[in-house]
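Visitor: Build me a structure from this.
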Amino acid sequence: MAFRDRQWYINAIEREQKNVEQHRADLERHMGMADHSLAAMKCDDLKAALLKLNDLENHLADKGA
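Guide: From the prediction side, this is the model:
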């Protein structure tokens, strides 16, 4: 794998990890306020971010980095 491709995946993974942490913090905040409708939406956002992160990590691993 070319360095540029590998670096792109690493940067994308780091961005998605930050996104996951933000969604997790939002979910915890809404659960703490007992705002279950917003918490449900944030749970869906967190799930999507985790799936994207997993996909990026799998692609990086498949490319032999």
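Visitor: going forward, measure contacts and count neighbours with C-alpha atoms only.
Guide: Noted.
Visitor: Tell me which other helices or strands the longest helix along the chain touches.
Guide: The helix spanning the most residues in the chain, taking DSSP state H as the definition, is helix 3-32. Contact here means 3 or more Cα pairs under 8 Å, 6 or more residues apart in numbering; DSSP states H and E; on that basis helix 3-32 packs against helix 36-62.
Visitor: Here is the second sequence; please produce its structure so I can put it next to the first one:
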Amino acid sequence: MIVRRNRRKQTVSFDERLQMAAKEARQAAQSLPQGAEREDLLKKARQAEAARRINGWLMSRGLRPPA
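Guide: Coordinates of the predicted model:
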């Protein structure tokens, strides 16, 4: 049995998708009262922002491979 991967051509960069995910999570959290669901959305937004910073660091030209 051959398993085929679902391949898609991304039209929006990874960085932009992370930025949109963080923005959408923050907007959704604003409409909720204090509670676990709101905290989960804010956590998701922080994680997307952290992933964006890490991705930017990994893609920087100053990064050198180990010798």
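Visitor: coming back round to it: show me which residues of the longest helix of the first structure are buried.
Guide: 6, 9-10, 13, 16-17, 19-20, 23-24, 26-27, 30-31 (16 or more other Cα atoms under 10 Å).
Visitor: Repeat that for stretch 50-64 of the first structure.
Guide: 50, 52-53, 56, 60.
Visitor: Could you dump these into TSV with distance to A40 of the first structure added?
Guide: Formatted as TSV, the buried residues of stretch 50-64 of the first structure follow (distance: Cα to Cα, whole Å):
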residue	distance to A40 of the first structure
L50	15
K52	19
L53	20
L56	25
L60	30
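Visitor: Going by distance to K42 of the first structure, which of those wins?
Guide: Closest approach to K42 of the first structure among those (Cα to Cα): L50, at 12.1 Å.
Visitor: show me the contacts for the counterpart of that closest one in the second structure.
Guide: Here L50 of the first structure is matched to E49 in the second structure, going by TM-score structural alignment. Going by Cα atoms under 8 Å, 6 or more residues apart in numbering, E49 of the second structure touches 18-19, 22.
Visitor: again, but for G62 of the second structure
Guide: Counting by Cα under 8 Å, 6+ apart, G62 of the second structure has no contacts.
Visitor: Quick check: the gap between it and G56 of the second structure.
Guide: Distance, G62 of the second structure to G56 of the second structure, using Cα to Cα, to the nearest Å: 11 Å.
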